[in-house]
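Trainee: build me a model from this:
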Amino acid sequence: MRYFVLLSALLSVGFVQASQVCFPEISASTQSDDFIALPGGQVHQQSKGLIWQRCLYGQSWNHAEQRCDGAAIRLTWQEALQQSTTLSVPAAVWRVPDVKEAMSIVERQCVDPAIRLSVFPNTNSENIWTSTTVQAMPVEAWAIAMYSGKNNRKGKEQQLYVRFVRLSDE
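Mentor: Predicted coordinates for the structure are as follows:
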């Protein structure tokens, strides 16, 4: 019965761009205290040893308002891989996260988007790229549907959003 109620709630918000819905009866899959805010719109995910950009590519971090400003930019898979190298400097090598890394920031307690908005504000509910190619279909890569937090396959020529990551210095 509980799953029927959850499914009904999900379907009722699925066709309207609504604000995030979280279900307290579902255990959280991420913890706020696992993420430490860093200067420049970055956040350290302590449990994974990763530094994430808080904003999607194309947006800029507004420190005063603690949010992402501007419009995110969609890229093909190859463009996302190439763009990460333009952001990198010797001390910080940014890249597209692999599917396991991207799934580690999904908050299963919430939908629309399935992410902790206190850590990653202004995240939309669209798909984001991972660097992981689908083994059985090399023209596809894994993406994360931020509406639901589910991984799915997308043709590499499609244009999706991307959130870059790098290894922690620690």
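Trainee: drop to CA atoms for contacts and neighbour counts, all remaining ones
Mentor: Noted.
Trainee: ranges for the strands of this structure?
Mentor: Listed from the start of the chain, the chain has strands (DSSP state E) covering 21-22, 35-38, 42-45, 50-53, 60-62, 67-69, 110-111, 127-133, 140-145, 150-155, 165-167.
Trainee: can you point out the buried residues in the fifth one?
Mentor: Neighbour-count burial for strand 60-62, with 16 or more other CA atoms under 10 Å as criterion, is recorded at 60, 61.
Trainee: quick one: contacts of it?
Mentor: Under the criterion CA atoms under 8 Å, 6 or more residues apart in numbering, residues 40, 41, 54, 55, 67, 68, 69, 70 lie in contact with strand 60-62.
Trainee: returning to what we had before: could the strands of the chain be laid out in CSV, adding distance to residue 78?
Mentor: Shown next, in CSV, are the strands of the chain (distance: least, CA to CA, whole Å):
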stretch, distance to residue 78
strand 21-22, 33
strand 35-38, 28
strand 42-45, 23
strand 50-53, 19
strand 60-62, 22
strand 67-69, 24
strand 110-111, 28
strand 127-133, 9
strand 140-145, 10
strand 150-155, 11
strand 165-167, 16
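Trainee: to compare with the earlier structure, here is another sequence to fold:
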Amino acid sequence: MTITQALARIAGMGRIFLALFAMTANHTTLAQSCFNTLVTPSTPTSDFQIGSNGTATHLPTGLQWMRCSLGQTWTGTVCAGSAANQPSWASALLLVQAINQGQSDLDGDGSVGFAGHADWRLPNIKELSALNEACRRQPAVNDQVFPNAPTGIHWSSTTPHAQPSVVWYFDFGMGVVSFTNKNDALPRLIKLVRAGEAAGDYQAGQYLVFADGFEF
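Mentor: Modelled structure (predicted):
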């Protein structure tokens, strides 16, 4: 083997090493979203169609989510700022109504609604808790689909049938579902969704896509 041939072989091996390193680095980057690598991701990024307009569509259900919680601003790559607290369920519903009627300019361009749609709503508890990512906590959601997601409690639209004074919520920090008084005046956040629900009062929620299995 000549020196030229030896150098060529070494160069080839170097290219192979770099390719393998790149593959490993890419795998590591993706894996960083899961804190427990022994748990299979329950909401893999491949289940979502990521839009450039700050939305993500969950392909198994057809539900379209805002990637940011209300109060944050979509920059094109991440959710900037802090999510806004809504101290009562009624105030959360009124804010959703204001967004759909163009009284709250989320896009920053004077348009009605968000991302070309004016039928956003509070998710029911099954829709909201389905965002729970089993392989991580703080936040307990896919941080590639929902970048810089806040870890606070998020309102759902679901009221238990036997207790109309309370409402179900999902804790984005620990991935816990529980309920609270509708007027507890404690910090609560909002993640909005659209589509996948039967026609009717958007403030009611709690039917169709994830409707069975809970007592309403």
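Trainee: in the contacts of strand 60-62 of structure 1, find the pair that's most separated.
Mentor: Within the contacts of strand 60-62 of structure 1, two members stand farthest from each other by CA to CA: 40 and 70, at 15.5 Å.
Trainee: wait, what's in contact with residue 37 of structure 1?
Mentor: Residues near residue 37 of structure 1 by CA under 8 Å, 6+ apart: 43, 44, 119.
Trainee: what count of nearby residues applies to the aligned residue in structure 1 for residue 82 of structure 2?
Mentor: With the correspondence set by TM-score structural alignment, residue 82 of structure 2 lines up against residue 71 in structure 1. For residue 71 of structure 1, the tally of surrounding residues (other CA atoms under 10 Å) stands at 12.
Trainee: the nearest residue to residue 71 of structure 1 once chain neighbours are set aside: how many residues sit nearby?
Mentor: In space, not counting the residues next to it along the chain, residue 71 of structure 1 is nearest to residue 59; the distance is 5.5 Å by CA to CA, 6 or more residues apart in numbering. Around residue 59 of structure 1 there are 16 other residues, counting by other CA under 10 Å.
Trainee: what do you get for residue 40 of structure 1?
Mentor: One way to gauge burial is a neighbour count; for residue 40 of structure 1, by other CA under 10 Å, it gives 12.
Trainee: and the one 10 residues further on, by the same measure?
Mentor: Applying the criterion other CA under 10 Å, we find 18 residues in the vicinity of residue 50 of structure 1.
Trainee: quick one: closest of the strands of structure 1 to residue 96 of structure 1.
Mentor: Smallest distance to residue 96 of structure 1 across the strands of structure 1 (CA to CA): 5.4 Å, for strand 127-133.
Trainee: got the contact list for residue 52 of structure 1?
Mentor: 42, 43, 44, 45, 163, 164, 165, 166.
Trainee: same thing but 7 Å
Mentor: For residue 52 of structure 1, the contacting residues are 42, 43, 44, 164, 165, 166, taking CA atoms under 7 Å, 6 or more residues apart in numbering as the criterion.
Trainee: next one: residue 54 of structure 2
Mentor: Taking CA under 7 Å, 6+ apart, we find residue 54 of structure 2 in contact with 66, 67, 74, 76.
Trainee: about what we covered before: tell me the buried residues within the contacts of strand 60-62 of structure 1.
Mentor: Neighbour-count burial (16+ other CA under 10 Å) is assigned, among these, to 41, 54, 55, 67, 68, 69.
Trainee: what's the nearest residue to the third one if we skip its chain neighbours?
Mentor: If you skip the residues right next to it in sequence, residue 55 of structure 1 has residue 68 as its closest partner in space, 5.6 Å away by CA to CA, 6+ apart.
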